[in-house]
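Trainee: Sequence isn't available, so here's the structure alone:
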């Protein structure tokens, strides 16, 4: 069975837990230092991470929906410049008109830099977009988490799930140049780190709620079996670039998304609540869209 770990802050102190907590039910948390879990990734991989969570005997028992508990993105360093959110585009088989041949030569998919890890948002938090987006698109994705060791070697820690909200309308206005603008929306991730290889099968359902009612619903898949490219080729190609191998860097790598609201002609609006129910893994990622403030005109 896949082990799940998470980090949080409770009454000003940092803790970690094992397993997926259930809202309203008590869950045991263990005191950890800010870098405990990242160091365990470098020391020995998933088993070392699970053991590191319970190494400190100091514990508290609290419900995950306690108002004094604040969940954290997986392995996020305190220093915002020590983490990176980035990803691939056009990776899903649903966006190709054929299946890849078994021996097909690898062609790297389009790539983008999203921003610092400090830009990540968690379930329940708003996702801020530009003040006047053209056409927003939610994107349920697997996010691979890597930690670079002191020599700059990326060490795979596990995976979580994210919503790479973006303005596909801007991207379509100029596919070759404006994608970085399209990605200037906040991204959310679940706080749960699954200590296992990237999953072959991930299925779920997106619901867009407007004024408290479901305005759009659709299924999605984002496991490795849904991808056109091989994930080992994608990561090897990416980490061939030295700038992404800076010692100590935590890398959140989004693997791309299936077709969703935009492909069905639906427009996400300010105030809509996006609910990504990853049913295959028992987790939910929900965020409300919030249009950002326009820049004040200068006199």
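Mentor: Received, thanks. The model shown is predicted, which means the values in this text are computed figures rather than measured ones.

Trainee: alpha carbons only for contacts and neighbour counts from here, please
Mentor: Will do.

Trainee: gap between the two ends of stretch 77-93?
Mentor: One end of stretch 77-93 sits 34 Å from the other (C-alpha to C-alpha, to the nearest Å).

Trainee: which residues are contacting it?
Mentor: Residues outside stretch 77-93 that contact it (C-alpha atoms under 8 Å, 6 or more residues apart in numbering): 34-35, 76, 99, 109-118, 120, 222, 226-229, 248-258.

Trainee: now it: how far from the chain's centre is it?
Mentor: A distance of 8 Å separates the centroid of the chain from that of stretch 77-93, by C-alpha atoms, centre = their mean, to the nearest Å.

Trainee: Show me what counts as buried in it.
Mentor: Across stretch 77-93, burial judged by 16 or more other C-alpha atoms under 10 Å covers 77, 82, 83, 84, 85, 86, 87, 88, 90, 91, 92, 93.

Trainee: Just the strands from the stretch 51-200 of the chain, written as ranges.
Mentor: Secondary structure of the stretch 51-200 of the chain (DSSP state E, counting those that start in this stretch): strands at 59-63, 69-71, 83-89, 110-116, 127-129, 136-137, 140-148, 154-163, 166-167, 188-189, 193-195.

Trainee: Second structure for comparison follows:
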């Protein structure tokens, strides 16, 4: 089952994807439907089936009219937390081989990144029910950093780079008792500043404070263990760069359950009513192939299991005035 959210008569409404041409409107937004499911102790799919209306909408028209919204939102963006984990994917066979070869050097020669990767390979998928190795973790922002599918990704004037990160995003709602509930998964473009990160890994936090996008569709139910997609950049109507990518647990050093545990183990991330968008990492970047993006370039991330691809053009923002001293009250 796949859901979208869209603007309908000046309201946020969820809709069930019936096929590539048509969606069927539901009687509420995704957040409300998820809250109903939690309160009733009922699977979200059952709530969706009981919430369908007779209104059907043209899917392509919603796309063309820029009426698509992220498939899960909170009415108050401050109550949506956007985070992620890195160094989680094994990558292609060649990349994996190269990384494993580097991991065989002595402990003294390992970079911090390679230590983190090796921790995941060795302990990211525990089989005894206990927590596994902690992953790298980062914060991106609240709901205001989320850009709708088809909408522009803003690039601040101070940014050194504007690079895509094609990956899975887990979407969650926290129940009234503080229990995190997984609503489903979506295609994500975590979008980072790789030049800033490369200069010094301690600037990773700065590199992640950027916009992001996910959707347009929310996959409800079991996530396939192996997923194959394509990430591309389109410039002036032509494909500038394109590369396949793998994701899903079969292609990861960590289990999704382990990544979720190490996020939600913090009480501050279990605040009743909050929404969480958590990116699970990637192994495929155009930046690694020497690509530098420009204004109006368009990212396209296609995972067939998730229906329509996620597309976002870039918008480079003009320079802002020089910073001024912050006044005291």
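Mentor: Looks like it arrived, so ask away. Treat the numbers as computed from the prediction; the structure is a model and nothing was measured.

Trainee: ok, back up a step: return the closest of the buried residues of stretch 77-93 of the first structure with respect to residue 288 of the first structure.
Mentor: Among the buried residues of stretch 77-93 of the first structure, residue 85 lies closest to residue 288 of the first structure (C-alpha to C-alpha), at 20.1 Å.

Trainee: out of everything not next to it in sequence, what's closest to the counterpart of the closest one in the second structure?
Mentor: Here residue 85 of the first structure is matched to residue 82 in the second structure, going by TM-score structural alignment. Spatial nearest neighbour of residue 82 of the second structure, chain neighbours left out: residue 277 (4.8 Å); criterion: C-alpha to C-alpha, 6 or more residues apart in numbering.

Trainee: Could you look up the SS state of that neighbour?
Mentor: At residue 277 of the second structure the chain is in strand, as set by DSSP: H, G, I helix; E, B strand; the rest coil.

Trainee: Tell me the residue in the first structure aligned with it.
Mentor: In the first structure, residue 277 of the second structure lines up with residue 252, judged by TM-score structural alignment.

Trainee: Just to check, its match is in contact with residue 147?
Mentor: No - judged on C-alpha atoms under 8 Å, residue 252 of the first structure makes no contact with residue 147 at a distance of 9.2 Å.

Trainee: Specify which residue of those two has the higher count of neighbours.
Mentor: residue 252 (29 against 26; other C-alpha atoms under 10 Å).

Trainee: Would you mind measuring from that one to residue 261 of the first structure?
Mentor: 24 Å.

Trainee: Let me know how buried residue 3 of the first structure is, in neighbour terms.
Mentor: 17.

Trainee: Could you measure from it over to residue 160 of the first structure?
Mentor: 12 Å.

Trainee: Also residue 270 of the first structure?
Mentor: 26 Å.

Trainee: the more surrounded of these two?
Mentor: Neighbour count, other C-alpha under 10 Å: between residue 270 of the first structure and residue 160, residue 160 has more, with 24 against 17.

Trainee: what residue of the second structure takes the place of the more buried one?
Mentor: Aligned partner of residue 160 of the first structure by TM-score structural alignment: residue 186.

Trainee: quick one: that match and residue 221 touch, right?
Mentor: No - in this structure, residue 186 of the second structure is not within contact of residue 221 by C-alpha under 8 Å, at 11.5 Å.

Trainee: got any residues that touch both of these two?
Mentor: Counting by C-alpha under 8 Å, 6+ apart, residue 186 of the second structure and residue 221 have no common neighbour.
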